[in-house]
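quick one, structure for this:
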Amino acid sequence: MRIFIFLFILFLASQVLGQNKTLYDFSAETITGETFDFSTLKGKKVLIVNTASECMLTPQFKKLQELYEEYGGDDFEIIGFPCNDFGKQDPAGNDVIYDFCTKKYGVTFPMMAKIEIEGENVAPIYKWLTSSEENGVLDANVTWNFQKFLINKNGEVIDFVSPFKGPKSNRIIEWLNEEE
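Sure thing, here's the model as predicted:
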């Protein structure tokens, strides 16, 4: 009987420890300094994108904002993470980045504080986004600014889209129109 109880406890422990994190396990600092708890996004599809203000892909901010205006609300959210890791194309501080995004591109979707995506100081949310050991689904190298990650309504990573495909790519629009 003791062996059965021991095996049962071991089984339960492995189930709990083997569970993967979801988006809802994270929080981040917004670009204006508040704490953003991702659990507030439960039930929404979420597009996470690493951004840069001085990149050839920076005009994607306009398409991201258009996508947000068309689909954003109760069912969809975009989260931007400024990053200076690729080509050193976002060297400014958070307030300068915020002014740039809001004034030049009219960005109204949530922007987080600048983070690191590569190296020793990778932000925890990007460790999760890019590692199947963390997210249970996929491994993804962030190759450049404006790589997009698709998160389902359960807070699970389901796919990513190349930086060189725009925010209104077929994959993203199809995903937004899929029922979950």
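
switch to C-alpha atoms for all contacts and neighbour counts from now on
Will do.

the residue most central in space within the chain sits in which helix or strand?
Per C-alpha atoms, centre = their mean, the C-alpha nearest to the average position across the chain is that of residue 48, at 2.9 Å. Using DSSP states H and E, residue 48 sits in strand 45-51.

what does that strand contact?
Strand 45-51 has contacts (C-alpha atoms under 8 Å, 6 or more residues apart in numbering) with 58, 75-83, 145-153, 155, 176.

now residue 50: how far from residue 5?
Relative to residue 5, residue 50 is positioned 47 Å away (C-alpha to C-alpha, to the nearest Å).

ignore what I typed, I meant residue 69.
Separation of residue 69 from residue 5 (C-alpha to C-alpha): 55 Å.

so how many other residues sit close to residue 11?
A total of 12 residues lie near residue 11 under the criterion other C-alpha atoms under 10 Å.

do residue 103 as well
Neighbours of residue 103 using other C-alpha under 10 Å come to 10.

pretty sure residue 105 sits against residue 60.
No: counting by C-alpha atoms under 8 Å, residue 105 stays clear of residue 60, with 9.3 Å between them.

these two: which has the busier surroundings?
The neighbour comparison of residue 105 against residue 60 (other C-alpha under 10 Å) goes to residue 60, with 21 against 18.

show me the contacts for the more buried one.
Applying C-alpha under 8 Å, 6+ apart, the residues near residue 60 are 146, 166, 167.

check the secondary structure at the last one for me.
Put plainly, it is residue 167. Using DSSP: H, G, I helix; E, B strand; the rest coil, the structure places residue 167 in coil.

one more, for comparison:
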Amino acid sequence: MTGIYDIDAKAIDGSTVSIGDYRDKVLLIVNTASKCGFTPQYEGLEALQKQYAGKGFSVLGFPCNQFGAQEPGDEAEIANFCKLSYDVDFPMFAKVDVNGDNAHPLFKALKKAVPGFLGSESIKWNFTKFLVDRRGEVVERFAPTTKPEAIASDIEKLL
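Down below sits the predicted model:
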């Protein structure tokens, strides 16, 4: 399996970013959507970012339109929504697929490392969260219903 640090992703501004740029940080990688019942979690994700960024932590947001077409906009619209609605300052990436043949390699690696319920690798909905330690090891997968603030103690253990 390819380590997550060997994977590139397109940032929301179109530039290419190596996940390796986040080496030695604790990461919370989340598939997001702007028109989802869980969208208010952006507020909690940004609160985690503000609270722990100085200690070597970052949220990475990956918009996804695979669940109920809840992320219909283009990257500019998504970036604008995130900034204006939730003052998102954590890194956001271009829209990706998280399931299926066209799933982004990062999400393929995350799902393989920590399968979901009953060993299923598929992601069930928006705002599934993957917690990654400073070595790039995926240590936990959280359901969309898990609020960001409930993950704070898990983050603190890794910092």
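
compare residue 50 and residue 5 of structure 1 (neighbour count), which wins?
Remark: of residue 50 of structure 1 and residue 5, residue 50 carries more neighbours, 26 against 10, as counted by other C-alpha under 10 Å.

could you find the closest non-adjacent residue to residue 113 of structure 1?
residue 31 (4.0 Å; C-alpha to C-alpha, 6 or more residues apart in numbering).

give the contact list for the one you found.
By C-alpha under 8 Å, 6+ apart, residue 31 of structure 1 lies in contact with 94, 95, 98, 111, 112, 113, 114.

tell me the counterpart of it in structure 2.
In structure 2, residue 31 of structure 1 lines up with residue 12, judged by TM-score structural alignment.

same check, this time on residue 109 of structure 1
Per TM-score structural alignment, residue 109 of structure 1 is aligned with residue 90.

and the residue lying closest to residue 91 of structure 2 once chain neighbours are set aside, what is it in contact with?
Spatial nearest neighbour of residue 91 of structure 2, excluding adjacent residues (C-alpha to C-alpha, 6+ apart): residue 60 at 5.3 Å. Residue 60 of structure 2 is in contact with 27, 28, 29, 30, 90, 91, 92, 93, counting by C-alpha under 8 Å, 6+ apart.

and of the contacts of residue 31 of structure 1, the nearest to residue 87 of structure 1?
residue 114 (14.8 Å; C-alpha to C-alpha).

now that closest one: closest residue in space that isn't a chain neighbour?
Counting by C-alpha to C-alpha, 6+ apart, residue 82 is the residue found nearest to residue 114 of structure 1 once chain neighbours are left out, at 4.5 Å.

what of residue 35 of structure 2?
Residue 35 of structure 2 sits nearest to residue 70 (C-alpha to C-alpha, 6+ apart), 4.8 Å away.

what about whatever residue of structure 1 lines up with that neighbour, which SS state?
Alignment note (TM-score structural alignment): residue 70 of structure 2 maps to residue 89 of structure 1. What three-state DSSP gives for residue 89 of structure 1 is coil.

surely residue 89 of structure 1 touches residue 53?
Yes: between residue 89 of structure 1 and residue 53 there is a contact under C-alpha under 8 Å: 6.4 Å.

more crowded one of those two?
Per other C-alpha under 10 Å, whichever of residue 89 of structure 1 and residue 53 has more neighbours is residue 53, with 23 against 18.

quick revisit: any of the contacts of strand 45-51 of structure 1 buried? List them.
The neighbour count (16 or more other C-alpha atoms under 10 Å) marks 58, 76-83, 145-153, 155, 176 as buried among the contacts of strand 45-51 of structure 1.

could I get the full set of strands for structure 1?
27-29, 35-37, 45-51, 76-82, 148-151, 157-161 (DSSP state E).

picking up where we left off before, which among the contacts of residue 60 of structure 2 end up buried?
Buried among these by 16+ other C-alpha under 10 Å: 27, 28, 29, 30, 90, 92, 93.
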